[in-house]
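K.L.:
Provided below are the primary sequence and the corresponding predicted coordinates.
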Amino acid sequence: MEGTIYSLIPAVLMLVLVLLTRKVILSLGIGIIIGAFMLTQMDIGAGLALIWSIFANIFVSEGSLNMGSIYLLSFLFLLGVTTAFMTASGGSKAFGRWAVERIRTRKGAGLVPSLLGIVIFIDDYFNALAVGQVARPVTDRHHLSRAKLAYYIDSTSAPITVISPISSWGAYIIGTIGSILAANEITQYQAFEAFVLMIPSNLYVFAALLLVFLTIYLRLDIGPMKVHEQRALETGELNNPEKGDVPGDLNDEFKDHDNGKISHLIWPIVALVAGTVVTMILTGIRNTEGSADILSIFANTNVNISLFIGGVISVLVGFVLYVSQPAPKSGIAVVFGHGLKAMLPAIYILIFAWMIGDIIGQLQTGEFLAQQFSQADFNMAYLPLIIFLLSGFMALSTGTSWGTFGIMLPIAGEIAAVSDPALLLPALSAVLAGSVFGDHCSPISDTTILSSTGAGSNHIDHVMTQLPYALIAAIAASIGYIILGLSGSVWLPLLLTLVIVVVIALSIHKFNPKISSKS
């Protein structure tokens, strides 16, 4: 069944179940079981053994610890503990009071995570988790739902990272482009120059970013998002109370300190940012052979260990600030324990997502889709559109942008180089755009999971509320890619894409009843 149309079954089944049941763990679990049994020809014993092996490989691989996943999971726990110390010390409450005096509207509160999401462009994981910690006290005070916050985080983190050359994504993409240019003997530009020239053709990214700010300015609450925003305004419930625990939410487990200061929130975050960025630079220099420039540093950096070290430093700073207060309201063990507990929902979802991603990889779902694409006969003018849609479906099914990059960039580059070299860069850019689009729609995407965690949102609520916005941006980008293929222009399709987003947003604003609020 590997590499055939049957390899789509676990991914499609999982997606359908998520939409029907809204239970992400159940849906992922069924997808894992079905996929494992398919790989073992329906042998129950062998299938169960395979599931256990895939789970164990998250922690131990080829006789040694799988430090990449262990570091990331540990960082999530550390982030929960940091958040608990910031909350228990009264830092989050103090920052909220300070922000309310200066940020007086819900629009202003929405701008905080959106602008921070653009400024913090080094890595999408770091972006998703750090922005949520800073923005949450502000958005909570203005009763923005956690689903809306998660949308702001997710729709700025990956889009800005994928077009930034000085980022973990940019460095990886530039390296891949270099090998594609060499393989196809293309010498008119180098990999870095090609990456920069590709940026205007990444139509989905610009559509998604523009839609974020239109959503803030016009208060576009579409579909399920309107329900969450209405509840937040009317009742103050930022999450659906019927959904139970959400990642990163402490649920008032302990009483925060009455004499907290803004510094009790700011310094742990500064420590997190500084510790992570410095470690990324140091690990990048250490892993680079020869002289190290900024691109080689970010190409060779170890993001997961950097996050872990930044998390450790942040916890230590938060701990020192908490114990230095007079008469803390809760014991250190209580704060520590509740911080760990708050991250368990995210840990469960991430582990299940990794497991089904492994199974989908073994079933060669991505390779099957790529093979069908490479064998298809179509008008080359529609190449960017087809690549965009296929990359989107592949990222949606597999839950990985990077995996889609690795499969689709070489294929798209080879087809364009042979058929129409003028479409080479737009074709590669369409892969990046489609991968981010599919990533935004996928419940098993790690960046989607971490955006939910950073925002303290129920994960499936985030997926369902972000979907309409992602589809709007994708529709506009699809029309832009048609124009790009037919005209050969770059700037006209980008302009048209943005105009379409504005027209759709204004139409929704005009005909969609508004939620009443004071700002």
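P.N.:
Cool, the structure landed. Keep in mind that this is a model prediction, so the values were computed, not measured.
K.L.:
switch to C-alpha atoms for all contacts and neighbour counts from now on
P.N.:
Will do.
K.L.:
I figured Leu340 hits Gly80, correct?
P.N.:
Yes - the pair Leu340 / Gly80 is scored as a contact, 5.7 Å apart, by C-alpha atoms under 8 Å.
K.L.:
those two: who's more crowded?
P.N.:
Set Leu340 next to Gly80 and count neighbours by other C-alpha atoms under 10 Å: Gly80 wins out with 30 against 21.
K.L.:
for that one, which non-adjacent residue is spatially closest?
P.N.:
Excluding its sequence neighbours, the residue lying closest to Gly80 (C-alpha to C-alpha, 6 or more residues apart in numbering) is Gly339, at 4.4 Å.
K.L.:
pretty sure that neighbour contacts Thr82?
P.N.:
Yes - Gly339 is within contact range of Thr82, at 7.3 Å (criterion: C-alpha under 8 Å).
K.L.:
then this one, side by side with the first:
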Amino acid sequence: MEFGILSLLPPVLAIVLALVTRNVIPALFAGVWLGATMVHDWNPFMGLYASFSEFILPNLGDEWSATVLLYCGLFGVLIAFMQKSGGAHAIAHAITRRVKSDRGAQGSTMLFGIIIFFEDYFNALTVGSVMRSVTDKMRVSREKLAYIVDSTSAPICLLGPVSTWVVFVMGLIGAQFVELGISRSEYLTYLSTIPFNFYSILALVLVAIVIYKRWDFGPMAEAEYRARTTGKLLRDGAQPSSDSSMVDVEMTEKTPKKRNMIVPLVVLLGLIPPLFLWTGGFPENDLVTAVGESDGSKSILIAAFAAILVSMAMGLQQKLFNFKEAMSLVVKGFKSMVLVYIILTLAWSIGSVTSALGTAAFIVNLAEQTTSPALIPVLIFLVGCIISYTTGTSYGTFAIMIPIAMPLAYAMDISMALCIAAVLSGGIFGDHCSPISDTTILSSAGSSSDHIDHVNTQMPFALTAGFSGIIAFLIAGITNSWLISLLVGALIMISLTYVFYRRWGKEVPAGN
């Protein structure tokens, strides 16, 4: 049956409901149900039955899906052990001992945020709460601390080699490869998106520039001037968030050791390359062939499991917890990823629904007739930004947009990495601007900043990097060169930042 323009109804319904309810789970399920109803001659009862029997359960039950869900859970477990062992706190204290100025305090906060590249929630709460005493001492405003924390947590999770975000995105990419009949490593495909993830890169660069040059402008300049000259880290009447209720796993009371975080991360990252070669048939296959044929999901799963064993053994040896408490951490780690499980499953399902309805084919045909291929990455970025801003979730944006962007890129012969990166960048850009974003809220909480003040002071910087990202995606769509696009985007961003600083900035005295 040909549905034509009606094939857009399920993803459009998912988008609209996500915007209205600000919750992506019921929105995605409604999209699955509507698509299943359409497939079964618009019978809503058969649609409900088919939602599970033909779409949700088949996507949930195969070996590949189970592998993805399992390594998502293992990452939750690894983070629970790292949080309990206190290794991140030990690293932060080692960094801050060298801090002598406000610039050093801010730079150390950014560095610590980059070090914790594997999970955004853990990043936002840990970096903000640990570095707060250091930035307070140097009279850095809480708004500035929250901005640095927020602008490093999510972007670095998609620029690092492995993280909870990476495994989530790999799950979405792999599902589309199955739908499109593509035999390619989802992990290597993800890695190829990193240089095209313009907003994430530019947001990090902007943080570094603002710290080093002190080019604060807009409300942030006022906040920094107030903090330096009066010592008021929050404006009068501000209501700082509290992060105490958001930490599920309490850190050990014993003196934490840096190796409690460093060693498990070295195990995790060190095992991935040899496991890639092994699952790819090396040495029977040559290096390039082995990497191309490797099983990325199983490689990361085994590496994460090994890192968990090492982290648990270190904690037991140091008597940070007993075996019963360790098993409790395992359960807490898996429970922390339940939301990811649900969104992934529904995202796979709505991808299957759109495939059955021919949604991708319709969009591709429409785009070929009406839109230049060079504009596709920009449009994907903008739509992703709107969805993320209004829903407050990057994960939900990725779940809705990747099943649309990848078939579009495949059919129109546009760089797959570029279109996926446009989704990722748009999701994070909207997330940084949204007052209902979970990472924005956690950044305020971890930094003990007034949430609305954080949103208002961060917005001008996010918009500056976002506009520069639009130009970068436009150039990438024309040239397909990430280097040229990134350089032009960076030059535009630096120029805008300087102009804004001269126009709306304020000379902020250096801290102690």
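P.N.:
Here it is on my side, so go on. Please read these numbers as outputs of a predicted model, since none were measured by experiment.
K.L.:
neighbour count winner among Gly339 and Thr82 of the first structure?
P.N.:
Thr82 (30 against 26).
K.L.:
what helix or strand is the aligned residue in the second structure for the more buried one on?
P.N.:
Aligned by TM-score structural alignment, Thr82 of the first structure pairs with Met82 of the second structure. Element membership for Met82 of the second structure (DSSP states H and E) is helix 63-85.
K.L.:
same deal with Ala477 of the first structure?
P.N.:
Ala477 of the first structure belongs to helix 459-487, assigned by DSSP H and E.
K.L.:
angle of the helix or strand that comes right after that helix against helix 459-487?
P.N.:
Note on helix 459-487 of the first structure: by DSSP H and E, the next helix or strand toward the C-terminus is helix 491-511. Relative orientation of helix 491-511 of the first structure and helix 459-487, computed by axes from the mean of the first three to the mean of the last three C-alpha atoms, to 10 degrees: 140 degrees.
K.L.:
packing partners of helix 491-511 of the first structure?
P.N.:
Packing partners of helix 491-511 of the first structure (3 or more C-alpha pairs under 8 Å, 6 or more residues apart in numbering; DSSP states H and E): helix 203-218, helix 459-487.
K.L.:
now these in TSV, with mean neighbour count and distance to Val418 of the first structure?
P.N.:
TSV is the format used below for these (neighbours: other C-alpha atoms under 10 Å; distance: least, C-alpha to C-alpha, whole Å):
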stretch	mean neighbour count	distance to Val418 of the first structure
helix 203-218	22	24
helix 459-487	22	16
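K.L.:
can you put those in CSV and add distance to Ile294 of the first structure?
P.N.:
Listed next are these as CSV, based on distance: least, C-alpha to C-alpha, whole Å:
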stretch, distance to Ile294 of the first structure
helix 203-218, 24
helix 459-487, 31
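K.L.:
name the residues that touch stretch 306-324 of the second structure?
P.N.:
The contact list for stretch 306-324 of the second structure, computed with C-alpha atoms under 8 Å, 6 or more residues apart in numbering, reads 74, 77-78, 81-82, 84-85, 252, 254, 260-261, 263-265, 267-268, 326.
K.L.:
which residues touch the residue nearest to Ala292 of the first structure when sequence neighbours are not counted?
P.N.:
Nearest residue to Ala292 of the first structure in three dimensions, chain neighbours excluded: Ile285, at 6.0 Å (C-alpha to C-alpha, 6+ apart). When contacts are counted by C-alpha under 8 Å, 6+ apart, Ile285 of the first structure touches Ala292, Ser296, Ile297, Asn300, Thr301.
K.L.:
out of those residues, which are buried?
P.N.:
When the contacts of Ile285 of the first structure are checked for burial by 16 or more other C-alpha atoms under 10 Å, the buried set is Ser296, Ile297, Asn300, Thr301.
K.L.:
of these, closest to Gly488 of the first structure?
P.N.:
Nearest to Gly488 of the first structure among those is Ser296, at 32.6 Å by C-alpha to C-alpha.
K.L.:
which SSE is that closest one in?
P.N.:
Element membership of Ser296 of the first structure [criterion: DSSP H and E] is helix 294-300.
K.L.:
quick one: contacts of that helix?
P.N.:
Residues contacting helix 294-300 of the first structure (C-alpha under 8 Å, 6+ apart): 165-168, 171-172, 175, 280-281, 283-285, 287-288.
K.L.:
ditto for stretch 201-216 of the first structure
P.N.:
With C-alpha under 8 Å, 6+ apart as the contact definition, stretch 201-216 of the first structure has outside contacts at 107, 110-111, 114, 152, 155-156, 159-160, 163, 220-221, 425-426, 429-430, 432-434, 436-437, 469-470, 473-474, 476-477, 480-481, 490-491, 493-494, 497-498, 501-502, 505.
K.L.:
ok, now which ones touch the nearest residue to Leu408 of the second structure once chain neighbours are set aside?
P.N.:
Excluding its sequence neighbours, the residue lying closest to Leu408 of the second structure (C-alpha to C-alpha, 6+ apart) is Val364, at 5.5 Å. Counting by C-alpha under 8 Å, 6+ apart, Val364 of the second structure touches Pro407, Leu408, Ala411, Met412.
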